[in-house]
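Novice: Prediction below, plus the sequence it came from.
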Amino acid sequence: MYTMPIAFKLQPMNKSRYTIRPQSAVILPLATLSVEINYILPPNSSLPETFPHSKDSFLLHSVVVPGAVKDASSTLDSIPIDWFATRKKQVFIDSSINVIFVGSSILSYLVSKGSMDEIREVLEKSDPSWHACDSIDTQGQTLLYLAIAQSRPDLVQLLLEFEPDIGARNQSGCSPLETASGAGEVLIVELLLARRARTERSESSNWWPIHFAAAGGHLEVMRLLLLKGADVDSKTEDGRTALHLAVEEYHRDCAKLLLAS
C-alpha cells in the first residue's frame, strides 16, 4: 500500500511438506519482501506429478496495521497473533497462491525431458542471483550439455536467452562448443559462436573445437569454425593438427577444406 504498513502470515495447508521463511512479517508502505518456500522431499520419494507446479494450498492472511513498526525487520516472533484474528480486525484471506518449484534438480529434469514452456517458466521465476541457467545435474552436467546431448538447438537457444556460462567445462574438460563440434551439431555450433564462444583451446582441454570437428568428419562445423577465425594450424597436446586428424580418420572432404584454408 502507499500509506499503510501491511502485516501478513503465510501458511501451507500441508505443514509437514513445506517450510516458509519468514512465515509472517510486516511490509512497509511501497516496500517489497521476498519469501522463501522450501519443499521437503521425503526419503525414497519422487517429486509430485504436477511439478514444476504445486497443487498444494497455501493461506495468506493480511491486515492493515497503521503505525505498527518503524522498520521492516519484524517477523513472526514480534507480531502479535491476535493481529490476524478476524473478530478484531478486517483480515483478508487469500487461498489462491500459485507455487512453482525451482532449482537445479527441477531444471535438469525439465531439460532432459525437453519441456520448453516449463523450462522458460522456471527460469523466469528464478531469482537472477541464483544463475539458474548454470544449474547442474547429479552427474555434474550443465543444462547446456544436457540440451546438446539431445541434439536440441531449440533448447540451446532458449537457455542462451538467460546467459549461461558458455565456457563452463564438463567432467571431461570439454566446453559446450567442443562438445557440439565433436557431435557435428551445426545449428548448435552456430548458436554458440553467435554468443562469442571461444574457438581456442582452454588450459584444461587437449583439443580445440576444430580438432573435434575434424576427427568426427563434420565438414559444415569446420566451415563455421574457420569462418569465425579458428586456427587451422592449431595443435593438440601431442602435436597433431586438424589435418592430421582428418587424414587419420579418412575424412577426405574435411582434408580438402583444411588444405584450401
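Specialist: That came through fine. The shown structure was predicted, so the numbers you read here are calculated from the model rather than taken from an experiment.
Novice: CA atoms for contacts and neighbours, from now on please.
Specialist: Will do.
Novice: Can you show me the helices along this protein?
Specialist: Along the chain, the segments classed as helices by DSSP state H run 104-113, 116-125, 143-149, 153-160, 176-183, 186-194, 209-216, 219-227, 242-248, 252-260.
Novice: Can you lay out those as CSV showing distance to residue 55 and mean neighbour count?
Specialist: Formatted as CSV, those follow (distance: least, C-alpha to C-alpha, whole Å; neighbours: other C-alpha atoms under 10 Å):
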stretch, distance to residue 55, mean neighbour count
helix 104-113, 16, 19
helix 116-125, 16, 16
helix 143-149, 26, 23
helix 153-160, 27, 19
helix 176-183, 36, 25
helix 186-194, 36, 20
helix 209-216, 46, 26
helix 219-227, 46, 20
helix 242-248, 54, 20
helix 252-260, 54, 16
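Novice: take the one below as the second:
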Amino acid sequence: FTLQKETPLANAVFWAARKGNLALLQLLLNSGRVDADCRDSYGTTALMVASYSGHYDCVKELIMQGADINYQRETGSTALFFASQQGHHDIVKLLFEFGASTEFQTKDGGTALTVASQYGRSKVVDILLKNGANVHDQLNDGATSLFLAAQEGHVTVIRQLLSSGAKVNQPREDGTAPLWMAAQLGHSEVVKVLLLRGADRDADRQDGTTALFKAALKGHHSVIEELLKFSPSLGLLKNGSTVLHAAVLSGNLQAVLLLLGANADPMLPNKVNIDYMDLKDRMRKKKHLNRLLFSYILHTFYLPF
C-alpha cells in the first residue's frame, strides 16, 4: 500500500491496522475523534490495510466499530480482495460472516476469486467458492480464474476450479487457452491435469501456434512428453510450420528426439517450402545450436544429410 494520509489521527489508525496494534486501534476508535471508515485519497480504508496485513483482531475490531466491509477503493479493490490476495483465509471467513460480497470488481475486472487463483491461495479459493464466488469470473482481457491459475502453475487451485465447473478450454480474448499458457511456461503438472480434464490438445491461438508448438520452441521436455500422450497434431499447423520445425529452431536435441520418437515427419516442408534439411543448414550457422544435434539424429534415425 502507498497510503496518502489525510490527518495525523487517520495516519495513526492506518499504522495500527498495518502493524496489528489492537490496543492503539481501539484507543483511537473509542476516542470518537476518528471514524472507523477514515480513508486516504485513494479510498484505502483501515479495514483494507488490516485485511491485507493479516491482522484478524484488528479486522474484527474495525467491523465491530462499523467499518464498511464492501467499500471499494479507487482501484475497485475491497477488504475481501486484499485478504484473498494475501491468503488470509481466517479473515476471508470473518468478512463473509459480516456480509462481504464476492461480486465487486477492480478496474481490470479482477475479483477476490481471480486474485486468489492467481496467487495460488487454495484455502481461500475453497471458502470463496462455498460463499458464492462465480467460477466464470473474467478479467477485462478475458482471463478466467482457471487461466490465471494455469499461468502461475497452481495445480491444487486448478483442480478446485475444475471441480466447481470452470471451463477448461475458455480462452482469453486473444485466443490463448489455459493449456497453451501452461505449456509455454513449462508447467507440466498443470498440462497433465488440464489434458486429463478434457483440454483441447490442438487448440491454437490467433497466431496459429499450439501448446505443443510452444513447448517445443521453449524446450520444455516434460510438457512435450505429457502432450504426446494425447496424440496432438504433428503436421502442418495454421502458422504454416510444424512442431518439429519449432524444436529444431530452438536447437534443443531432446525436444527433437521426443518428437521424432512420436513419428513426426522430418521431411515435411513448411508452408513456404523450407523443409527440415534447409533448416539444418540455416540453424547450423547459429551459435546456440548444438552441433551434435544433427549428427546424433543421423546415427540414431539414419536421416540423409
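Specialist: Ah, there it is. All of these numbers come straight from a predicted model, not from anything done at the bench.
Novice: got the helices of the first structure as CSV, with distance to residue 8 of the first structure columns?
Specialist: Formatted as CSV, these follow (distance: least, C-alpha to C-alpha, whole Å):
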stretch, distance to residue 8 of the first structure
helix 104-113, 29
helix 116-125, 22
helix 143-149, 37
helix 153-160, 36
helix 176-183, 46
helix 186-194, 46
helix 209-216, 55
helix 219-227, 56
helix 242-248, 64
helix 252-260, 66
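Novice: Minimum distance to residue 57 of the first structure: which of the ones you listed has it?
Specialist: Ranking the helices of the first structure by proximity to residue 57 of the first structure (C-alpha to C-alpha) places helix 116-125 first, at 19.0 Å.
Novice: how big is the offset of that closest one relative to the second structure?
Specialist: Helix 116-125 of the first structure, aligned to the second structure and superposed, deviates on average by 0.9 Å (mean C-alpha distance after the TM-score superposition for the first structure).
Novice: other SSEs contacting that helix?
Specialist: helix 104-113, helix 153-160 (3 or more C-alpha pairs under 8 Å, 6 or more residues apart in numbering; DSSP states H and E).
Novice: which residues touch the shortest one?
Specialist: Pointing back at helix 153-160 of the first structure there. Contact partners of helix 153-160 of the first structure, identified using C-alpha atoms under 8 Å, 6 or more residues apart in numbering, comprise 111, 114, 116, 120, 133, 143, 144, 147, 148, 187, 188, 191.
Novice: Which one of the residues you listed is nearest to residue 166 of the first structure?
Specialist: For these, the nearest to residue 166 of the first structure is residue 144 (8.0 Å; C-alpha to C-alpha).
Novice: which residue in the second structure lines up with the closest one?
Specialist: Using TM-score structural alignment, the partner of residue 144 of the first structure in the second structure is residue 179.
Novice: Pretty sure its match sits against residue 210.
Specialist: No - Residue 179 of the second structure lies out of contact with residue 210 (C-alpha atoms under 8 Å); the separation is 9.1 Å.
Novice: ok, back up a step: determine which of the helices of the first structure approaches residue 64 of the first structure most closely.
Specialist: helix 116-125 (27.9 Å).
Novice: For that closest one, grab the matching residue range in the second structure.
Specialist: Using TM-score structural alignment, helix 116-125 of the first structure pairs with 155-164 in the second structure.
Novice: hmm, who's touching that stretch?
Specialist: 117, 120-122, 125-126, 129, 135, 145-146, 149-150, 168, 189-190, 193, 197.
Novice: So what does residue 271 of the second structure match up with in the first structure?
Specialist: Match for residue 271 of the second structure (TM-score structural alignment): residue 237.
Novice: What is the burial count for the nearest residue to that match once chain neighbours are set aside?
Specialist: Among residues not flanking residue 237 of the first structure along the chain, residue 206 sits closest, at 5.2 Å (C-alpha to C-alpha, 6 or more residues apart in numbering). Residue 206 of the first structure: 14 surrounding residues under other C-alpha atoms under 10 Å.
Novice: cool, and residue 165 of the first structure?
Specialist: 16.
Novice: isn't it right next to residue 134, touching?
Specialist: Yes - if you go by C-alpha under 8 Å, residue 165 of the first structure and residue 134 touch, sitting 6.6 Å apart.
Novice: what's the distance between the aligned partner of residue 207 of the first structure in the second structure and residue 270 of the second structure?
Specialist: Taking TM-score structural alignment, the alignment pairs residue 207 of the first structure with residue 241 from the second structure. Separation of residue 241 of the second structure from residue 270 of the second structure (C-alpha to C-alpha, to the nearest Å) stands at 5 Å.
Novice: neighbour count winner among these two?
Specialist: Higher neighbour count among residue 241 of the second structure and residue 270: residue 241, with 23 against 17, using other C-alpha under 10 Å.
Novice: which ones are touching the more buried one?
Specialist: 269, 270, 271.
Novice: Relative to residue 53 of the second structure, how far out is it?
Specialist: Taken as C-alpha to C-alpha, the span from residue 241 of the second structure to residue 53 of the second structure is 50 Å.
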